[in-house]
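Enquirer: Pasting the sequence and the predicted coordinates here, then a few questions.
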Amino acid sequence: MIELIIDQRRRSLGGAFEVGRVLPFARRQMVGPFIFFDHIGPMDIPAGIDRSADVRPHPHIGLSTVTYLFSGEIMHRDSLGFQAPIRPQEVNWMTAGSGITHSERLEKARALGDRLHGIQAWVALPTEFEETAPDFTHYEGDDLPAWDADGVRGHLIAGSAYGLTSRARTHSPLFYAHLEMAEGATAEVPVGHSERAIYVAAGAVDLGDRTLTTGQMAVLTPAASALRAVEPSTVMVLGGEPVGERFLYWNFVSSRPDRLREAAEDWKAGRIKLPDADDAEFTPFPESARITPGAPE
């Protein structure tokens, strides 16, 4: 039932942002089109935290960022002029395509204090959409179908699964859902996609004869069909169809290494527009960055 188990690796993004990096992994770059999977927190942020804790404006190409929170709030601003807080059970879906910049600010935490916990995933765009026009959409409420039955409360973030369809616009076949499972509850793993995985954000679940705990992703074989919560658990289920090999260079994703070099030079030369409402600072390009088809452990 399990092809591979990936343990998160803790990484600092600067300031207060600490994540558990899951994808890409040395032995597994992607699950379907999901090429990055970061577990944000959980972390308690005190009121009055300095702006240096924020994620300053930075660029992307060739992907969509999908931000989903279990608790807390992050303020998004981008170079298209969009400004939108992301709160629990909502989705900020930003398609970078040919290029976009955005910042992620802890403004609620700065004013009131906050407990931040969530997932940011990157979805690689199919080759024909890698240079599509950038876009941003905020989804909430009925956009993301919810259900509550037999000890499982779920939110469908994207795609079609569990007999429901999300309104989130995707560029390739995929599914992505959040499950809150009571102890002893069971949940199906959606079928119909060639690559699938589950990630335990909190708690523990049984999958076949294996127990997965907080911070573990299981890449599944076609035989995997259901999981059972050993204790109250927060689980993400995801999958989709492969889009082909992708190269990464800092925050850039592309099927062409030369395109990554071009994007990096544009950023270093100041040719990529910053958000109008947040252009007083930016994230410098890390000179230690290397083009890679995966990522070191």
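Expert: Everything's here; your move.
Enquirer: okay, CA-based contacts and neighbour counts for the rest of this
Expert: Fine.
Enquirer: secondary structure class for the residue positioned nearest the centre of the chain?
Expert: In the chain, the residue lying closest to the centroid (C-alpha atoms, centre = their mean) is residue 121, at 1.3 Å. The three-state label given to residue 121 by DSSP: H, G, I helix; E, B strand; the rest coil is strand.
Enquirer: Could you count how many residues lie near the spatially closest residue to it that is not a sequence neighbour?
Expert: Spatially, and ignoring its direct neighbours in sequence, residue 121 is nearest to residue 37 (4.4 Å; C-alpha to C-alpha, 6 or more residues apart in numbering). Number of residues near residue 37 (other C-alpha atoms under 10 Å) recorded here: 25.
Enquirer: In the helix or strand hosting residue 37, which residues are buried?
Expert: Using DSSP states H and E, residue 37 maps to strand 34-45. Buried residues in strand 34-45, counting neighbours by 16 or more other C-alpha atoms under 10 Å, are found at 34-43, 45.
Enquirer: swap in stretch 113-120?
Expert: Across stretch 113-120, burial judged by 16+ other C-alpha under 10 Å covers 113-114, 116-120.
Enquirer: again with stretch 161-173
Expert: Using 16+ other C-alpha under 10 Å as the test for burial, stretch 161-173 gives 161-162, 165-168, 170-173.
Enquirer: May I ask which two of those are separated the most?
Expert: Spatial extent of these (C-alpha to C-alpha) is set by the pair 162 and 171 at 20.3 Å.
Enquirer: before we go on, here's another structure to hold up against the first:
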Amino acid sequence: MTTLIVPRTHDLGGFEVRRAVPSLQARSVGPFVFVDHLGPALFEPGRGIDVRPHPHIGLATVTYLWAGALRHRDTLGSTQDILPGDVNWMTAGRGIAHSERTPPDPREEGHALHGMQTWVALPRSHEETAPSFHHHAAASLPVREHAGTRLRVIAGRGFGLESPVQVFADTFNVALDLAPDAELPIAAEAVERALYVLEGAAHLDGTDIPEKHLVVLDPGVRHVLRAKTPLKAMLFGGEPLDGPRHLWWNFVSSSKERIEQAKADWEAGAFGLIPGDDHERIPLPSR
């Protein structure tokens, strides 16, 4: 049977983030260990997102937007605005720090923001790989449109298409936009799969799926998704993790000792500074 998960909601000063993974029902889905739904939000002129510099190890962050813009900066010197349909893939590996803020123009004008940010745990053989950042514009990603369904493969493979985003394990990550009454068969392409409905009303195999909910799909089963209204959703999953992972704050690792080292490194400033955003940072949590 499929598992329906209600995300935990956090209010970040008028901007809501819903965390669907990890949860009691799903600690991970394929290599995905962290799944956040950002918004939807409408910012008045002068307001925006300001995620101050913070560190990561042992994972890759994947950012995808349906609306709005975010400016990524990191300790490698990368500066990149992400727009709807683009993908930002940042491999933390042995350690990187980054910030995410609303760019000046949309902040000044007022803007909407709606998207998903996920974390992919790196295989143990790649946990200490060199950090890197790659931006993939929407036009570079494979898209299929048919009978009211539009899907874009964000990372990995799905529906006969393959993303140019470099992945470290078998990955299934697809953005969906469906018109009312459109149907999409979801084959059992990945060992583990989940569906997150951002916006709209849907049926999965004839059962109602409310928006802002996650459904863990049955292994080896072909499902049929049907949109009752205009629908935005994301599919994600892939091969299971190659062992348990420890998550503490922004750190993911197969080793508790490695996380302790990352804590000490952030306290000591060993992650380095972010060019253009080096005047503040998020302190290590006390808990």
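Expert: Alright, I've got the coordinates. This one's a predicted model, so the numbers in the text were calculated from it and none came from an experiment.
Enquirer: Kindly provide the TM-score of these chains.
Expert: Put the two chains on top of each other and the TM-score (TM-score structural alignment, normalised by the length of structure 2) is 0.95; 284 aligned residues with a C-alpha RMSD of 1.4 Å.
Enquirer: For the helix or strand immediately after the strand holding residue 37 of structure 1 in the chain, which helices and strands make contact with it?
Expert: Moving toward the C-terminus from strand 34-45 of structure 1, the next helix or strand (DSSP H and E) is strand 55-60. When contacts are defined as 3 or more C-alpha pairs under 8 Å, 6 or more residues apart in numbering; DSSP states H and E, strand 55-60 of structure 1 packs onto strand 100-105, strand 252-254.
Enquirer: centre of the chain versus the last one, how much separation?
Expert: So that's strand 252-254 of structure 1. 15 Å (C-alpha atoms, centre = their mean, to the nearest Å).
Enquirer: what residues does stretch 98-110 of structure 1 touch?
Expert: Contact with stretch 98-110 of structure 1 is made by 45-51, 53-62, 72-80, 114-115, 130-134, 272-275, 278, as judged by C-alpha atoms under 8 Å, 6 or more residues apart in numbering.
Enquirer: now, which of the buried residues of stretch 161-173 of structure 1 lie within strands?
Expert: The strands, defined by DSSP state E, take in 161, 165 from the buried residues of stretch 161-173 of structure 1.
Enquirer: closest to residue 205 of structure 1 among the buried residues of stretch 161-173 of structure 1?
Expert: residue 162 (19.1 Å).
Enquirer: what residues are up against that closest one?
Expert: Contacts for residue 162 of structure 1 (C-alpha under 8 Å, 6+ apart) come out as residue 190.
Enquirer: That one maps to what in structure 2?
Expert: In structure 2, residue 162 of structure 1 lines up with residue 159, judged by TM-score structural alignment.
Enquirer: Now do that match against residue 59 of structure 2, distance only.
Expert: Using C-alpha to C-alpha, to the nearest Å, we find residue 159 of structure 2 at a distance of 25 Å from residue 59 of structure 2.
Enquirer: and what of residue 146 of structure 2?
Expert: From residue 146 of structure 2 to residue 59 of structure 2 the distance is 34 Å (C-alpha to C-alpha).
Enquirer: higher neighbour count, the two?
Expert: More crowded of residue 146 of structure 2 and residue 59, by other C-alpha under 10 Å: residue 59, with 30 against 11.
Enquirer: Touching, that one and residue 93? I think so.
Expert: Yes - Residue 59 of structure 2 lies in contact with residue 93 (C-alpha atoms under 8 Å); the separation is 6.1 Å.
Enquirer: tell me which element the equivalent of residue 203 of structure 2 over in structure 1 is part of?
Expert: By TM-score structural alignment, residue 203 of structure 2 lines up with residue 206 in structure 1. In this structure, residue 206 of structure 1 sits in strand 204-207 according to DSSP H and E.
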